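1. prediction below, plus the sequence it came from.
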Amino acid sequence: MASNKVKQIHEFGQSIWLDFIDRKIINTGELKKLVEEDGVRGVTSNPAIFEKAISSSADYDADISALSKGDKTNEEIFFGLAVSDIKLACDLLRPVYDEAPKGGDGYVSLEVSPFLALNTEGTIKQAIELWKAVDKENVMIKIPGTEPGLPAIRKAISEGININVTLLFGLDRYEAVTEAYISGLEERAAKGLPVSNIASVASFFLSRIDVVVDPLLDEKGLGELKGEVAIASAKKAYEIYKRVFSTDRWKKLAEKGAVPQRLLWASTSSKNPAFKDTKYVEALIGPDTVDTIPLETLEAYRDHGDPASRLEDDLDGATEVLAKIKAAGIDIDAITKQLEDEGIDKFNKPFEKLLQAIEDQKSKVN
């Protein structure tokens, strides 16, 4: 068994992806080192990550100056910068992508504009544009799993685009996402097009659920369940995953070479200082899943993680946790809808800040 604790997770069938990107981590060789030494097998990005990268360093100033000489909008300039970074990361992770089975990992995710979270047609158009702009087999385009995002996910999959479905909090919506994925593959197969070269993940956000639910548990006298609702929800999502991807309907696609849309655990850093900083990572290690973690959580896990397959431990207990909060009058569906709305806002605000930072940089050089 590997001695590196992060690398050991892979031995339980889970892939660790890094939830961070910037030019520095690529150019200094740090990302390459994380791939080689920690077994990192993919990279995810989002508007907040890019905002921090672009606003907090001078690494992008020359490119912003060059891109601002034409008539590009600030959003077009941003995607010019982002596509450049994503291409570099895709090249760096290509050897992972080429490992057998080819296309199992090695993906880098780039998100459509958060302003399009509720715009089906706009999302489809931009997903296709970004896919063509990056032009790498191992890129994934991130589309929010909002209700208007569902038809966009289906369409993008039918076009042969790798999709990372982001911003998932609720079990019903997660199941609807699996339906969009399978329908998109069926649509593609019906046209006689290959389905064996398409990959997708469904990103289930965790710790944010507990941030909202835990104070309500105290009010209801269920304090012993604090920090457990998100994990219980994830375990139930995994049950859905196993059911959906073992049906006769799915088997017909699998015979054509289609691969299941893996569950990806996101928002896995502990927000509550009372919890162990590796709590969400440890609880949900299990086969055929992905966990995307920020650099600080990865470093913490490397130092004091406890790798073991726990995802399917005490599934009855997970069912009981969700039954108890329902009986106490806590409406998890309303909470997951609230979290989705807040999640859109959490990406819109840094994106607005990012566009303003580009505008400020442009004014310095013009």
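-> Alright, I've got the coordinates.
2. for the rest of this, base every contact and every neighbour count on C-alpha atoms.
-> Fine.
3. spell out the secondary structure type for Asp85.
-> helix (DSSP: H, G, I helix; E, B strand; the rest coil).
4. how many neighbours does it have?
-> Using other C-alpha atoms under 10 Å, Asp85 is surrounded by 21 other residues.
5. helices of the stretch 101-250 of the chain, start to end?
-> Taking DSSP state H, counting those that start in this stretch as the criterion, the stretch 101-250 of the chain carries its helices at 120-134, 149-158, 171-190, 207-219, 229-244, 248-255.
6. point out the most buried one among the ones you listed.
-> Highest mean neighbour count of those: helix 149-158, a mean of 25 (counted as mean count of other C-alpha atoms under 10 Å).
7. what packs against it?
-> helix 120-134, strand 139-144, strand 163-168, helix 171-190 (3 or more C-alpha pairs under 8 Å, 6 or more residues apart in numbering; DSSP states H and E).
8. relative to helix 149-158, how tilted is the third one?
-> If you take axes from the mean of the first three to the mean of the last three C-alpha atoms, to 10 degrees, strand 163-168 sits at 160 degrees to helix 149-158.
9. this is the other structure I want to compare:
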Amino acid sequence: MGKLNDLANAGQAIWLDFVARDFLNDGGLKKLIDEDAVTGVTSNPTIFQQAMGEGTAYDTSLAAYDKAHPGAPAIDRYEHLAIEDIKAAADTLRAVYDRLGAKDGYVSLEVSPYVANDTDATIAEAKKLWAAVDRPNLMIKIPGTPAGVPAIAATIAAGINVNVTLLFSQQSYQAVALAYADGLEQRVARGEPIDQIASVASFFVSRIDSKIDKKIEDGTGGEAGKALAGKVAIANAKLAYAWYQEFIASDRWQALAAKGAQPQRLLWASTGVKNPDYPDTLYVDTLIGPDTVNTMPPKTMDAFRERGTARATLTDDLDGARHVLAEAERLGLDLDGVTATLVEEGVASFSKSFDELLGSIAAKHPAEA
């Protein structure tokens, strides 16, 4: 029983932010489930681009698909490969899902970043991917863009689990939390069950500090600004969780909970440290609390296993967190502007990875079937 198990004992689920064919086939995920209490997996276009765009692990499967579907477009070929991986991960996690009564054991698959600003297209793609994977422990990842918010409500109302991604601001998070409740309420109004539906809100952390710290390095805020380096993202996340605690105590949520609704857990994403001057477990150590998830890339998971500190920290010094954000505003660090930019950059980055992924698949010379 190591430190990752201690996180689970503190009420925080550990998910792996990585997926690849060889890793799944070699039992890597099963090992993390058995030894480190990992209970979920996240993927995104960048992860798939890195997995599929290099090496030969996918060539045999791609060749067989191409033989059965000659001339298929690259996006169909990608979806075939991705769905195979997601099904395999879901099947590996199914025992966790069953043991925890649908409260965990999920794997996430993202809608195309090309539809991030199109509500109807997002809903349609979510339904298509949900049907194609056909596993109850799948979550469809939908970005928390303005167009994504009504898509989240509609997708939940359709009985599909949702991982809301690319959340950076407290305001955006609150909007998707309310959208989740709205989707559940639509089901209740139709007399449909809500106790097997799950959602997480993926709140990104390290990218905020990267932006804010750059502003500080460039002189914004002067000497006073230097005291905020490496602190704004954590303060932002802590106050998002404080709002979550208030919301689940509200009459609106309690009415849903009485009908079996699961809370939409906050998931800390982008928890790999970008600044080498910071401890490599910074965004794990400081954000530990009940009913949360931390999805970690393998490197961060290894670091925490070796030298992390598993202690409930998420509700520590909320007044200090409020002070940090108040100072950031006073000094002109423009957190609102930073978070808006990060959403745009996130969508653009995933679109670029998707372009590269489809290009590499289109260019592949499939192995003989």
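-> Everything's here; your move. Quick caveat, the model's predicted, so the values are computed rather than measured.
10. for Trp265 of the first structure, find the nearest of the helices and strands packed on helix 149-158 of the first structure.
-> For Trp265 of the first structure, the closest of these is strand 163-168, at 9.8 Å, according to C-alpha to C-alpha.
11. by how much does the closest one deviate from the second structure on average?
-> Comparison of strand 163-168 of the first structure with the second structure after fitting gives an average deviation of 0.2 Å (mean C-alpha distance after the TM-score superposition for the first structure).
12. which part of the second structure lines up with that strand?
-> Residues 162-167 of the second structure are the counterpart of strand 163-168 of the first structure, counting by TM-score structural alignment.
13. related to what we said a few turns ago, dump the helices and strands packed on helix 149-158 of the first structure to JSON lines, plus distance to Pro151 of the first structure.
-> Shown next, in JSON lines, are those (distance: least, C-alpha to C-alpha, whole Å):
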{"stretch": "helix 120-134", "distance to Pro151 of the first structure": "7"}
{"stretch": "strand 139-144", "distance to Pro151 of the first structure": "11"}
{"stretch": "strand 163-168", "distance to Pro151 of the first structure": "12"}
{"stretch": "helix 171-190", "distance to Pro151 of the first structure": "7"}
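14. go through the helices of the stretch 101-250 of the first structure and name the closest to Arg23 of the first structure.
-> Proximity to Arg23 of the first structure (C-alpha to C-alpha) singles out helix 120-134 among these, at 15.8 Å.
15. that closest one vs the second structure, average distance?
-> With the two structures superposed, helix 120-134 of the first structure lies on average 0.5 Å from its match in the second structure, counting by mean C-alpha distance after the TM-score superposition for the first structure.
16. re the thing from before, I'd like the helices of the stretch 101-250 of the first structure as TSV, with distance to Gln356 of the first structure appended.
-> What follows is the helices of the stretch 101-250 of the first structure, written out as TSV (distance: least, C-alpha to C-alpha, whole Å):
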stretch	distance to Gln356 of the first structure
helix 120-134	21
helix 149-158	26
helix 171-190	33
helix 207-219	27
helix 229-244	35
helix 248-255	45
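17. Asp360 of the first structure maps to what in the second structure?
-> Using TM-score structural alignment, Asp360 of the first structure pairs with Ala363 in the second structure.
18. can you check Asn272 of the first structure too?
-> In the second structure, Asn272 of the first structure lands on Asn275 (TM-score structural alignment).
19. and if you look at Ile335 of the first structure?
-> When the second structure is aligned by TM-score structural alignment, Ile335 of the first structure is paired with Val338.
20. surely that match and Lys214 touch.
-> No: taking contacts as C-alpha atoms under 8 Å, Val338 of the second structure lies outside contact range of Lys214: 11.0 Å.
21. other SSEs contacting the top helix by length along the first structure?
-> Counting by DSSP state H, the longest helix found in the first structure is helix 332-365. Applying 3+ C-alpha pairs under 8 Å, 6+ apart, one finds that helix 332-365 of the first structure contacts helix 47-55, helix 61-67, helix 74-98, strand 163-168, helix 207-219.
22. for the shortest one, name the packing helices and strands.
-> So that's strand 163-168 of the first structure. So strand 163-168 of the first structure, by 3+ C-alpha pairs under 8 Å, 6+ apart, packs with strand 139-144, helix 149-158, strand 200-205, helix 332-365.
23. could you rerun that using 10 Å?
-> The contact analysis (3 or more C-alpha pairs under 10 Å, 6 or more residues apart in numbering; DSSP states H and E) places strand 163-168 of the first structure against strand 107-111, strand 139-144, helix 149-158, helix 171-190, strand 200-205, strand 262-266, helix 332-365.
24. neighbours of Leu322 of the first structure, how many?
-> Counted with other C-alpha under 10 Å, residues neighbouring Leu322 of the first structure total 20.
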